[in-house]
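**Student:** here is my input; please provide its structure:
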Amino acid sequence: MLTSSLVLGAAGGGFNGGDILFQLVMFIILLALLKKFAWGPLMGIMKQREDHIANEINSAEQSRGEAQKLLDEQRSLLKEARTEAQTLIENAKKQGDVQREEIITLARSEADRLKESAKLEIEQQKEKAVAAIREQVATLSVMIASKVIEKELTAQDQEKLINDYIQEAGEKR
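**Tutor:** From the prediction side, this is the model:
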């Protein structure tokens, strides 16, 4: 009979406050256990995960900042290198122009010196040739004069004598 009244009481739909109270207490205990054993560690894991993600984001931001800083430094160094290279090229061009002008000036002065030297040598050779011709003319004149003195000449004899001496002088050379 006891079992039938329990079944009838449950089936009767009556209000059972003890059950509700028991279920409420069990629910609170279950919540407390969940909070202590599941919710706390779960929240701790979530907090660790949140901290880890925040650290990763901060690290990524720092890395991005460092990368941007390095990129700016590299751009600056590249710009300086280009400027320096341009300066070196300009200096080399200027130095090349100066050396070219020096070489041209030296070549012109050397050419002028050689020209003057050649003029002097030509003048000296000319003077030697003129002196030699004068000497030969003087010798020929003396020879002709001595022959004329030895004998009196006719116009034909005089012409023959001159031709002979000219031939003789030509053979001596």
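**Student:** please count neighbours and contacts with C-alpha atoms only from this point.
**Tutor:** OK.
**Student:** can you classify Leu153 by secondary structure?
**Tutor:** Put simply, Leu153 is coil when judged by DSSP: H, G, I helix; E, B strand; the rest coil.
**Student:** burial count for it?
**Tutor:** 13 (other CA atoms under 10 Å).
**Student:** packing partners for the helix or strand containing Asp157?
**Tutor:** Using DSSP states H and E, Asp157 falls within helix 155-172. On a contact count with 3 or more CA pairs under 8 Å, 6 or more residues apart in numbering; DSSP states H and E, helix 155-172 meets helix 40-150.
**Student:** here's the other one to compare against:
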Amino acid sequence: MVIEWGTALYQLLAFAVLLLILSKFALKPLLGVMQKRQDMINEQIDSAEQNRKEAEKLLAEQREEMQKARVEARELIENAKKAGEQQGQEMVRAAKEEAQRIHQQALAEIQNEKDQAVAALREQVASLSVLIAQKVIEKELDASEQDQLVQEYLKQASEEL
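**Tutor:** Below you'll find the predicted structure:
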């Protein structure tokens, strides 16, 4: 096998020119596109990492807010229970006071009516005594008639009461 150096040199030179042309027009744009793609992928990775960190931060904030809301809800429930108990105790106290007031008022009314009844009874007894005395004086009666007359007037007085 004989090597033709002229043809080999020509092929080598043609290959070198082709390599230069390809590297200038094809390889540089291809490497540029690959670099842009690598940069874009790196940006997306950075963006995804940043989004993940923000999501974790928001999740932690939401958990903290939920915990605060639970604590506030418990406090509100406790306050409502206390207020309800206080209101219930106040209502019981007011009802007891009202019952005591009504009881005292009823006792006062009973005493007043009793006093009025006693006064009326005294008046009737006095008027009956006067009537009996008048009748006795008007009529001189013997003892049995006088007893009978007193009994009649007492019976009459008790019927009027």
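**Student:** quick one on the thing from earlier: mind listing what's buried in the helix holding Asp157 of the first structure?
**Tutor:** Leu161 (16 or more other CA atoms under 10 Å).
**Student:** again, but for stretch 128-144 of the first structure
**Tutor:** Going by 16+ other CA under 10 Å, stretch 128-144 of the first structure has these buried residues: 140, 144.
**Student:** what span of the second structure is it aligned with?
**Tutor:** Residues 116-132 of the second structure are where stretch 128-144 of the first structure lands when matched by TM-score structural alignment.
**Student:** average offset of that stretch relative to the first structure?
**Tutor:** Stretch 116-132 of the second structure, aligned to the first structure and superposed, deviates on average by 1.7 Å (mean CA distance after the TM-score superposition for the first structure).
**Student:** what's that stretch in contact with?
**Tutor:** 149-150, 153, 157 (CA atoms under 8 Å, 6 or more residues apart in numbering).
**Student:** re earlier: starting at the chain centroid, how far to the helix holding Asp157 of the first structure?
**Tutor:** On the basis of CA atoms, centre = their mean, to the nearest Å, helix 155-172 of the first structure sits 82 Å off its chain's mean C-alpha point.
**Student:** repeat that for stretch 74-91 of the first structure.
**Tutor:** The mean C-alpha position of stretch 74-91 of the first structure is separated from the chain mean by 8 Å, CA atoms, centre = their mean.
**Student:** quick check: it aligns to which part of the second structure?
**Tutor:** Residue span in the second structure matched to stretch 74-91 of the first structure, by TM-score structural alignment: 62-79.
**Student:** counterpart of Gly18 of the first structure over in the second structure?
**Tutor:** Counting by TM-score structural alignment, the partner of Gly18 of the first structure is Gly6.
**Student:** what is the burial count for that match?
**Tutor:** There are 9 residues near Gly6 of the second structure, going by other CA under 10 Å.
**Student:** do Lys69 of the first structure as well
**Tutor:** 12.
**Student:** circling back: with the first structure overlaid, report how far the helix or strand hosting the match of Gly18 of the first structure is off on average.
**Tutor:** Gly6 of the second structure belongs to helix 5-22 when elements are defined using DSSP H and E. In the superposition with the first structure, the aligned residues lie an average of 1.2 Å away from helix 5-22 of the second structure, counting by mean CA distance after the TM-score superposition for the first structure.
**Student:** same deal with stretch 90-106 of the second structure?
**Tutor:** So stretch 90-106 of the second structure averages 1.0 Å relative to the first structure (mean CA distance after the TM-score superposition for the first structure).
**Student:** check stretch 39-57 of the second structure too.
**Tutor:** Mean for stretch 39-57 of the second structure is 1.0 Å (mean CA distance after the TM-score superposition for the first structure).
**Student:** to which residue of the first structure is Leu27 of the second structure aligned?
**Tutor:** Residue pairing (TM-score structural alignment): Leu27 of the second structure is matched to Trp39 of the first structure.
**Student:** for the most centrally placed residue in the second structure, give its distance to Leu18 of the second structure.
**Tutor:** A centroid search over the second structure (CA atoms, centre = their mean) returns Ala80, at 4.8 Å, as the residue closest to the centre. Using CA to CA, to the nearest Å, Ala80 of the second structure is found at 89 Å from Leu18 of the second structure.
**Student:** secondary structure class for Gly13 of the first structure?
**Tutor:** coil.
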